[in-house]
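[1] the sequence and its predicted three-dimensional model are supplied below.
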Amino acid sequence: MTLDRRGLLATGLALALGGCAGRGGVSLVAGPGGEAAGLETLRSVTAGPTGLTIRVASSGCVRKEDFAFYVDRTGVPPTIAFARKRLETCHATTPGEAALTFTYQELGVAERGRLAVLNPLAANP
């Protein structure tokens, strides 16, 4: 799946029809069920009062700066996608997860309304 304008619009429309409720004034819409090449599989995504918190697999040294996000504000609802910029090079004895919070201001989206997250969600986080 490429992230061209037509693909994002079609995916955003499909996702808008099957949304799930979030917290903090923002309603999240589930990510795609099919291929999402280049996008990070999220263990969870939560809409809080000040921003989105994503939980991702981690070897112990992932940082927020290791992620890039793309927001398409042209559709309704706006869509967002997260991708890793670099792989982790550390190795913990037990792989785990990390919680990364991105504020709505940082993402450039309103603190109210709907927001479609395009990343796939892990089946068993």
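    Received, thanks. Numbering: from 1, shown residues only.

[2] for the rest of this, base every contact and every neighbour count on C-alpha atoms.
    Fine.

[3] next, the buried residues of stretch 72-84.
    Asp72, Pro77, Pro78, Thr79, Ile80, Ala81, Phe82, Ala83, Arg84 (16 or more other Cα atoms under 10 Å).

[4] residues contacting the first one?
    If you count contacts by Cα atoms under 8 Å, 6 or more residues apart in numbering, Asp72 has them with Leu8, Pro78, Thr79, Ile80.

[5] now do the fifth one
    Ile80 is in contact with Phe69, Tyr70, Val71, Asp72, Leu115, Ala116, Val117, Leu118, counting by Cα under 8 Å, 6+ apart.

[6] next: the second one.
    If a contact means Cα under 8 Å, 6+ apart, then Pro77 has Gly12, Leu13, Ala16, Gly113, Arg114, Leu115, Ala116 as its contacts.

[7] adding another structure so you can compare the two:
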Amino acid sequence: MAGGVSRRGFVLAGAALGLTGCATTPALMAAAPDETWPELEPLLAAETGPDALTIRVASKGCAAKADVVFRVDRKAGHAVVAFARRRLETCKGAVGWADLVFSYEELGLTRGERIVIANPITPSV
């Protein structure tokens, strides 16, 4: 098969591209004691994806991304990201959670950057 791409070559090329995408997804790191701020609202979870960081917050049904502000500080080769609510929720729904998605671009983060979340993470509602 001179000049053509074999099925095997195509599969290997696809796998290499897929792994490249995984390698450039920012990675969450464990926070050092001086990098967490216990006075910030606890998050229920934080997860990195290929294009965005998703945080899970406690909610009674009306939590919105517009109600949350963030700050990014750079320290020792990684980004420390903190989230805070602009206003408290006043709705009366049942206690649950909401996932809020922030793109790496809007956070000012780059692909492959290591991330520490300054908020305490307590996975319970």
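    Arrived safely. Predicted model, so just to flag it, every value in this text is computed and none were measured.

[8] next, the TM-score between them, please.
    For these two chains in superposition, a TM-score of 0.72 is obtained (TM-score structural alignment, normalised by the length of structure 1); 102 aligned residues with a Cα RMSD of 2.3 Å.

[9] follow-up on the earlier one: pull the most distant pair out of the contacts of Pro77 of structure 1.
    Leu13 and Gly113 (15.1 Å; Cα to Cα).

[10] those strands in structure 2, which residues are they?
    Ranges of strands in structure 2, per DSSP state E, are 27-28, 45-48, 52-59, 68-75, 78-85, 96-103, 114-117.

[11] wait, which of the ones you listed is closest to Thr20 of structure 2?
    Closest among the strands of structure 2, once you apply Cα to Cα, is strand 27-28, at 13.9 Å.

[12] of all residues in structure 2, which one is nearest the centre?
    Centroid-nearest residue in structure 2, with Cα atoms, centre = their mean: Leu53, separated by 2.1 Å.

[13] contact partners for that one?
    By Cα under 8 Å, 6+ apart, the neighbours of Leu53 of structure 2 are Ala46, Glu47, Val101, Phe102, Ser103, Tyr104.

[14] PyMOL command to pick out the buried ones of these?
    Applying 16+ other Cα under 10 Å to the contacts of Leu53 of structure 2, the buried members can be selected in PyMOL as follows:
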select buried, resi 46+101+102+104
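
[15] which one of the contacts of Leu53 of structure 2 is nearest Val95 of structure 2?
    Ala46 (18.8 Å).

[16] so how far is Arg85 of structure 2 from the closest one?
    Relative to Arg85 of structure 2, Ala46 of structure 2 is positioned 16 Å away (Cα to Cα, to the nearest Å).
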